[in-house]
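>>> Need a 3D model of the following:
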Amino acid sequence: MLSYFFNVMQGETTDTLPRPDVVVGSSFHPLAALAGYFLAKRRKAAFVFEVRDLWPETIIAMGKISRNGPVAVVMRQWEKYLYKRAQRIITLLPSAHEYIGSLGIDSSKVRWLPNGAVITNFNHSADKVRGGPFTFMYFGSHGVANGLAPVIRAFAKVRKEYPALACRLRMVGSGPEKTALRELAESLSTGEDISFEPPVPKSAIPALAAEADAFVVNLRDLELYRYGISLNKMFEYMAAARPILFAGNPKNNMVKDALCGITVAPDDVDAISKGMVAMVQADPYILRTWGSNGRQYVIEHFDYQKLGHDFSRILDEAIANKADA
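Next up, the predicted model:
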């Protein structure tokens, strides 16, 4: 990342390119966004700051740094520097303008542009590709932030208390917690009812999703989520026309808004296990309705074709704002 930043700063790799009208700097890494701003300044272009994560709030919420520590202080100065200089600020979180405004930034230049899904990639059939027991599925990262241990414990509770209930849990993906999660499942004697599977390519996700009866997500109960969420996997789950068991309490709850599943308290093993039982025992018509509702909600609000038009409009706004300055 340092090499990338200094290459942009030196200009040897960018000054020979046609002058851009606008440059987008993304906060997937702090230096990437900063490089985007300096490039925009050097080429006299509009600058759009894309905020994928609220730095340093995200790593403070995860307990990685202290709120008043030197790293947080430096990062907060960095974000304010870019917020002030951007013609437009794009955020994935619907209420991030509240946080940005609290820093003394004009929140009128903040635009919400969430993640989404390519709806045409997903088979809209409500029927599971494979037969067998009711299949709960999670695909995505297996990290601390993903809150998967309560899901494992909840499923083990279901298998213990409802041994006749035919269901299984498929955990697909990779991450630093995967070994610990597998060991947890073994310690709870879940046997083959929980499977841990390797990640699949992005192109294989629609076919994988079609093998599920329902998806399960546990969102840790963090103060950070008062600004909302924009989980890539949630849009893909909904696009696949499958119901979702969602354990979470964020500012925006798409499962509740779309009427596409069951919402329970986050990190609550008892509540998640009861939600699983309710999902397995639900009338098939209700499950299909939930799945259809979720897919339709993505079509109307979060299909990438629509989001692409929104992105284009925001770039035009930034260019016009730069010209008027």
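>>> okay, CA-based contacts and neighbour counts for the rest of this
OK.
>>> ranges for the helices of the stretch 51-200 of the chain?
Here the stretch 51-200 of the chain has its helices, by DSSP state H, counting those that start in this stretch, at 57-61, 70-85, 96-102, 149-161, 178-187.
>>> tell me which residues of the third one are tucked away?
Right, helix 96-102. 96, 97, 99, 100 (16 or more other C-alpha atoms under 10 Å).
>>> quick check, nearest of these to residue 16?
The closest of those to residue 16 turns out to be residue 100 (C-alpha to C-alpha; 35.0 Å).
>>> ok, now which ones touch that closest one?
83, 107 (C-alpha atoms under 8 Å, 6 or more residues apart in numbering).
>>> How much space separates it from residue 111?
Taking C-alpha to C-alpha, to the nearest Å as the measure, residue 100 and residue 111 are separated by 11 Å.
>>> and residue 230, how many residues sit next to it?
Per other C-alpha atoms under 10 Å, the neighbour tally for residue 230 reads 20.
>>> typo on my end, it should be residue 281
12.
>>> shouldn't residue 292 be in contact with residue 241?
Yes. Using C-alpha atoms under 8 Å, residue 292 is in contact with residue 241, at 5.2 Å.
>>> For the two, list the residues in contact with both.
Common contacts of residue 292 and residue 241 (C-alpha under 8 Å, 6+ apart): residue 126.
>>> which of these two has more neighbours?
Applying other C-alpha under 10 Å to residue 292 and residue 241 shows that residue 241 carries more neighbours, namely 31 against 23.
>>> how close does the more buried one get to residue 207?
Relative to residue 207, residue 241 is positioned 12 Å away (C-alpha to C-alpha).
>>> Also residue 70?
From residue 70 across to residue 207, the span is 46 Å (C-alpha to C-alpha).
>>> quick revisit: just so I know, which of the helices of the stretch 51-200 of the chain lies nearest residue 49?
Of all the helices of the stretch 51-200 of the chain, the one in closest proximity to residue 49, counting by C-alpha to C-alpha, is helix 70-85 (7.0 Å).
>>> Could you list the buried residues of the closest one?
Here helix 70-85 shows 72, 76, 78, 79, 82, 83, 84, 85 as buried, counting by 16+ other C-alpha under 10 Å.
>>> this one as well, want them side by side:
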Amino acid sequence: MKILYVHQYFITPAQHGGTRSYEFAKHLMSRGHEVTMITSGLQNTEFPVKAGDKVTEHDCDGIRVLSIAAGYNDARRGTGMGGFARMRNFLRFANLATKVGKTVAKPDIILCSHTPLTVGLTGIRLKKHFGVPFVFEVRDLWPDALINIGALRNPLAIWFLRRMERRAYDGADHIVALSPGMKLGVCRQGVAEEKVSVIPNSSDLELFHPDIDGSEHRERLGLRGKFTAIYFGAMGLANGLDYALEAANILKRRERDDIVLVLHGEGGMKSDLKARAAHANLTNVIFSDSLPSKQEVSRVVASCDVCMTIYKATKEVTWSPNKMFDALAAGKPVLINVGQWLGETIEENGCGISCSPEDPTDLADALEKLSADPHLRARMGRNSRALAENEFDRKKLAARLENVLAETLS
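As a prediction, this is how the structure comes out:
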């Protein structure tokens, strides 16, 4: 197959963020398929670049990548933007991606990965231009997710995104959802069940591993002699990290200075979170800044005892967070405040503890429980790695995507 793959947030292992589209593209190429990726402002200069008009051509480990001068490549930038500025950037990317896409050789199939939702417009236009099938990957439900966390309240904006959502779903020949909750949300918009496949996020079994030495970062962060839980990922409104600060405050009142929370990453809420932690004198919270590569992130994770997957409490759970799957690969117990399929997966497989999303006392209690029981931590860690290998191996999930593309094309 000749695949035209459009993903605004295409990330390589040398950058920060999820590498799903990179890994899937590599798998497809290893199977003899041709992949051309269109993305936004790829900042990694490690790869050869061929300059063009508003587009640079990269050879990213054999993947032909067309990086266009519209939108932005790092999703964390959006957490500090207003809604209008973000939408303007999204539409610019969708429009220029369409123009650039029309200049490539005719593909056999088009694969567009959302977010943002606007990339669905690119898929529809390129489908019409080339007369080939279009597969739409839904990584988050818009506008539902934005409404649920209170980030979107304007009735006109909601109507506009609802209209765009339905248009993208109707225009796609097949849809890939990253969680059962996302599939349910897609089908609620009138899409037939058989038109939607679930392919969750995957665990990076090579990059994250129980045998990685994290001692350097443990010293750097001053974690010696402390029981440490880490959150690593974006620090935006949807991540709800005030929940972690509340848990830290509870532990402080209980005089559990031996338990430390590390918050690693960047995002629009980071400065506010740091200010709140300083105001409350939360010396048991350590903020860790971005590192040069995801490989370094894996070492920071290795330096800690358990991992936290935290999101803002919402009525519905549709997330498929990279951080949870990488925590499983690292062989760490997982403390998660997200219910339904994510929390159930962790609890039912003995990989950690599911905490109430509304009550940070639950997180504080879970931290105390695990800090007191190294044997329980070890068992949960082994279960985490086993689950990552058996259910969330990236190679297995990439093969499922390949099957979806082949069946859609046929």
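>>> thinking again about what came up before, would CSV of the buried residues of helix 70-85 of structure 1 with distance to residue 27 of structure 1 be doable?
Converted to CSV, the buried residues of helix 70-85 of structure 1 look like this (distance: C-alpha to C-alpha, whole Å):
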residue, distance to residue 27 of structure 1
72, 15
76, 13
78, 11
79, 9
82, 10
83, 11
84, 15
85, 14
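>>> And those residues, which is closest to residue 197 of structure 1?
Using C-alpha to C-alpha, residue 72 is the member of the buried residues of helix 70-85 of structure 1 that sits closest to residue 197 of structure 1, with 36.5 Å.
>>> my guess is the closest one contacts residue 61, does it?
No. Residue 72 of structure 1 lies out of contact with residue 61 (C-alpha under 8 Å); the separation is 11.5 Å.
>>> what's the spacing between the aligned residue in structure 1 for residue 119 of structure 2 and residue 14 of structure 1?
Here residue 119 of structure 2 is matched to residue 32 in structure 1, going by TM-score structural alignment. Going from residue 32 of structure 1 to residue 14 of structure 1 by C-alpha to C-alpha gives 14 Å.
>>> neighbour-wise, which of these two wins?
Counted by other C-alpha under 10 Å, residue 32 of structure 1 and residue 14 do not tie: residue 32 has more neighbours, with 18 against 14.
>>> and that one, helix, strand or coil?
When classified by DSSP: H, G, I helix; E, B strand; the rest coil, residue 32 of structure 1 comes out as helix.
>>> any chance you could map the strands in structure 1?
Secondary structure of structure 1 (DSSP state E): strands at 22-26, 46-51, 88-91, 110-112, 134-139, 167-172, 194-197, 214-218, 244-247, 261-264.
>>> Can I get these in JSON lines including distance to residue 157 of structure 1?
Formatted as JSON lines, those follow (distance: least, C-alpha to C-alpha, whole Å):
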{"stretch": "strand 22-26", "distance to residue 157 of structure 1": "42"}
{"stretch": "strand 46-51", "distance to residue 157 of structure 1": "39"}
{"stretch": "strand 88-91", "distance to residue 157 of structure 1": "38"}
{"stretch": "strand 110-112", "distance to residue 157 of structure 1": "39"}
{"stretch": "strand 134-139", "distance to residue 157 of structure 1": "14"}
{"stretch": "strand 167-172", "distance to residue 157 of structure 1": "12"}
{"stretch": "strand 194-197", "distance to residue 157 of structure 1": "12"}
{"stretch": "strand 214-218", "distance to residue 157 of structure 1": "15"}
{"stretch": "strand 244-247", "distance to residue 157 of structure 1": "16"}
{"stretch": "strand 261-264", "distance to residue 157 of structure 1": "16"}
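>>> As CSV, those strands with mean neighbour count would be great.
Shown next, in CSV, are the strands of structure 1 (neighbours: other C-alpha atoms under 10 Å):
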stretch, mean neighbour count
strand 22-26, 23
strand 46-51, 26
strand 88-91, 26
strand 110-112, 22
strand 134-139, 22
strand 167-172, 21
strand 194-197, 17
strand 214-218, 26
strand 244-247, 26
strand 261-264, 22
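>>> mind checking which of those is nearest residue 203 of structure 1?
Nearest to residue 203 of structure 1 among the strands of structure 1 is strand 134-139; the distance by C-alpha to C-alpha comes to 13.5 Å.
>>> Where in structure 2 does the closest one fall?
Under TM-score structural alignment, the match for strand 134-139 of structure 1 is residues 227-232.
>>> quick revisit: for residue 324 of structure 1, which of the strands of structure 1 is the nearest?
Judged by C-alpha to C-alpha, the one of those that comes nearest to residue 324 of structure 1 is strand 46-51, at 11.0 Å.
>>> how far is that closest one from where the chain is centred?
Relative to its chain's centre, strand 46-51 of structure 1 lies at 20 Å (C-alpha atoms, centre = their mean, to the nearest Å).
>>> Ok, stretch 97-105 of structure 1 next?
22 Å.
>>> try stretch 195-202 of structure 2
For stretch 195-202 of structure 2, the distance from its own C-alpha centre to the chain's C-alpha centre is 14 Å (C-alpha atoms, centre = their mean).
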